[in-house]
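>>> Here's my sequence, what's the structure:
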Amino acid sequence: MDQRSKQLRKKIVDVLHHAGRGHVGPSMSLVEILRVLYDSVLKYDSANPRMPERDRFILSKGHGCLALYVLLADKGFITEEELFSFCSFNGLLGGHPTTKTPGVEFATGSLGHGLPFAVGVAAALKMDKSKSRIFTVLGDGECGEGSVWEAAMSAARQKLSNLTAIVDYNKLQSYGPTEEVTGFEPFAGKWESFGFAVREVNGHDVAALEKIFAELPFEQDKPSVVICHTIKGKGLPFAEGDPTWHHKTKMSAEDHVRIIKSIEDYHA
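Now for the predicted structure:
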């Protein structure tokens, strides 16, 4: 884990400590995915968030929003002061993304809505003959929603090659392992059967993510899905794979110092 990934994680923890609450595990598994999207893939202008030629991004797993907010601040969509307004009275940033935040295309939080909305956007862009693309990040637990698969069928039927779904496959839901709660395997096979072109990647390997996103679309007449194998709580050794770190409240000053040090010392 390089210094940029560590710095982004430390910022997430700083904001969480300041707010006194937030989703830890779901944010940490997203860091490299969002970092690569905003550093290398998405076309945008933070000074003009509604630029017509922009690529669109939807964080369907809205509870991972701390990672998104940190990237939006990093890229100049919001200020440092606005970043630290997270979950404060009259603050800009809520516990799930809303469209009042610059750079947020769609309010998310109720799981299963991001991909259906993205399909509609992709279809509209295609009809307008736009070169813009749309990306949406789903949680693996979210893929238990029927609306995800209804949207997937529609995307394949319309041959929406401008649409990329990205699954944060950390294999852990808020109350237990995904495979025990729902069971998705063979996961790649399910997406293939619904008509998507599928790739799998280590979701914490920046170089591998850059390479695979550079190959989009994987097929010219199909929507794409990237299944990112990740670790919930990545970067916090004591939180990795631990569902009790899905959400935390009232982080003490001592905990804050301990967590920041654990990120700085992380070598795996």
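
>>> switch to C-alpha atoms for all contacts and neighbour counts from now on
Noted.

>>> Could you measure from Lys211 over to Thr230?
17 Å (C-alpha to C-alpha, to the nearest Å).

>>> neighbour count winner among these two?
More neighbours surround Thr230 than the other of Lys211 and Thr230, with 24 against 11 (other C-alpha atoms under 10 Å).

>>> One more, so I can put them side by side:
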Amino acid sequence: MTDIKQLKLTANRNRKRIVEMVYQAGVGHVGGALSVIDLLTAIYELEVDFSEEKRTRVVLSKGHATPALYAELAQKGIIDEKDFPTFRQINSRLQGHPYTCDIPQVDATTGLLGQGFSTALGMALVKKREQDPHRVYAIAGDGETQEGQIWEALMMAAHYKLDNLVYIFDYNKLSSGHPTNEVINLEPLADKLAAFNYHVIVIDGNDMEQVVNALKEVRTVSGRPVAIVANTVKGKGVSFMENVPKWHSSGLTDAEYETAMRDLSAREEEICNEL
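Coordinates of the predicted model:
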């Protein structure tokens, strides 16, 4: 799948899946899942082939955004949507954080924030040693980026010139309760990454065309790792959720669910009518 319009439709269907899952389960980190879903959709649809023994790997370091991961894995036929109501329930495959033992296509068990970049670093080092040409993509939240282990991994990846490693920052500007940069200021984030000797790409992470172009640019880089600063909107696509801290983690009422689905159905119609 390479058509931008198709990818937009898939991401929008995934947004519906996210809302459906959190609504049925009554719990979930919906805001950050909606901000990151365009990135996850594009990466899995364009870069990951589950039929390959050695393949591109994806580490969702912001593990609480599992509704986004599960939505895309449902799109790929790996999980069944009928299991959505079991999300975050005891003994469910759909745990609140990614868990490789229950879903082998999940590449890393994450959730203790700050560790995913280090996991991806190890994967990339092994791929280099084994001359595996596939890349490793790792996605962190901006609040998570305030953790020291993130910066240790950034330094080490640059030291080893891991051009098979792509670090992505879901920069939605809101952590669990406050604006991210009021807690600890990350700016100037792109300049800091460039100073670490990264090839830096700054995009609107909710603009599918920009996301796809960034993934194309990644393939042209050699001799150093890539950092994508993806400016996103927490709760993207649902009118009452966008940029509202409450929706970091919250269930939906019946009325909220209906409004969210109307918003996303209207967006689907807009995409279908695009030239």
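
>>> Please name every helix or strand in contact with the lengthiest helix in the second structure.
In the second structure, assigned by DSSP state H, the helix with the most residues is helix 4-25. For helix 4-25 of the second structure, the packing partners by 3 or more C-alpha pairs under 8 Å, 6 or more residues apart in numbering; DSSP states H and E come out as helix 30-47, helix 66-75, helix 208-218, helix 254-273.

>>> closest one to Ala138 of the second structure among those?
Ala138 of the second structure lies closest to helix 30-47 among those, at 10.1 Å (C-alpha to C-alpha).

>>> The closest one: which residues count as buried?
For helix 30-47 of the second structure, a neighbour-count test (16 or more other C-alpha atoms under 10 Å) marks 30-45, 47 as buried.

>>> Tell me the spacing between the residue of the second structure sitting at the aligned position of Tyr38 of the first structure and His64 of the second structure.
Alignment note: Tyr38 of the first structure maps to Tyr44 in the second structure; criterion TM-score structural alignment. With distances taken as C-alpha to C-alpha, Tyr44 of the second structure is found 18 Å from His64 of the second structure.

>>> I would like the residues contacting stretch 81-89 of the first structure, please.
Applying C-alpha atoms under 8 Å, 6 or more residues apart in numbering, the external contacts of stretch 81-89 of the first structure come out as Val15, His18, Ala19, Arg21, Tyr69, Val70, Ala73, Gly91, Leu92, Leu93, Gly94, Gly95.

>>> what about 6 Å?
Val15, Gly91, Leu93, Gly94 (C-alpha atoms under 6 Å, 6 or more residues apart in numbering).

>>> what does stretch 114-121 of the second structure give?
Residues outside stretch 114-121 of the second structure that contact it (C-alpha under 6 Å, 6+ apart): Ser61, Glu144, Glu147, Gln149, Ile150, Ala153.

>>> who wins for neighbours among those residues?
With neighbours taken as other C-alpha under 10 Å, the top of those is Ser61, carrying 30 neighbours.

>>> and the gap between that residue and Glu182 of the second structure?
The gap separating Ser61 of the second structure from Glu182 of the second structure is 22 Å, by C-alpha to C-alpha.

>>> sorry, back to before: just the contacts of stretch 81-89 of the first structure now: which is nearest Pro52 of the first structure?
Nearest to Pro52 of the first structure among the contacts of stretch 81-89 of the first structure, counting by C-alpha to C-alpha, is Leu93 at 24.1 Å.

>>> Name the nearest residue to that closest one, ignoring sequence neighbours.
Phe86 (4.6 Å; C-alpha to C-alpha, 6 or more residues apart in numbering).

>>> can you give me the helices for the stretch 101-250 of the second structure?
116-129, 148-159, 180-183, 189-195, 208-218 (DSSP state H, counting those that start in this stretch).

>>> Of all the helices and strands packed on helix 4-25 of the second structure, which one comes closest to Ile4 of the second structure?
helix 208-218 (6.3 Å).

>>> Figure out the length between the terminal residues of stretch 78-91 of the first structure.
Span of stretch 78-91 of the first structure from end to end, C-alpha to C-alpha: 12 Å.

>>> distance between that stretch and the chain's centre?
Relative to its chain's centre, stretch 78-91 of the first structure lies at 20 Å (C-alpha atoms, centre = their mean, to the nearest Å).

>>> Can you give me the buried ones in that stretch?
Under the neighbour-count criterion of 16+ other C-alpha under 10 Å, stretch 78-91 of the first structure has Ile78, Leu83, Phe84, Ser85, Phe86, Cys87 buried.

>>> from those, which is closest to Ala197 of the first structure?
Ile78 (34.5 Å).

>>> follow-up on the earlier one: tell me the most buried of the helices of the stretch 101-250 of the second structure?
helix 116-129 (a mean of 21; mean count of other C-alpha atoms under 10 Å).

>>> The first structure: matching residues for that one?
Under TM-score structural alignment, the match for helix 116-129 of the second structure is residues 114-127.

>>> Before I go, just wanted to say thanks for your time.
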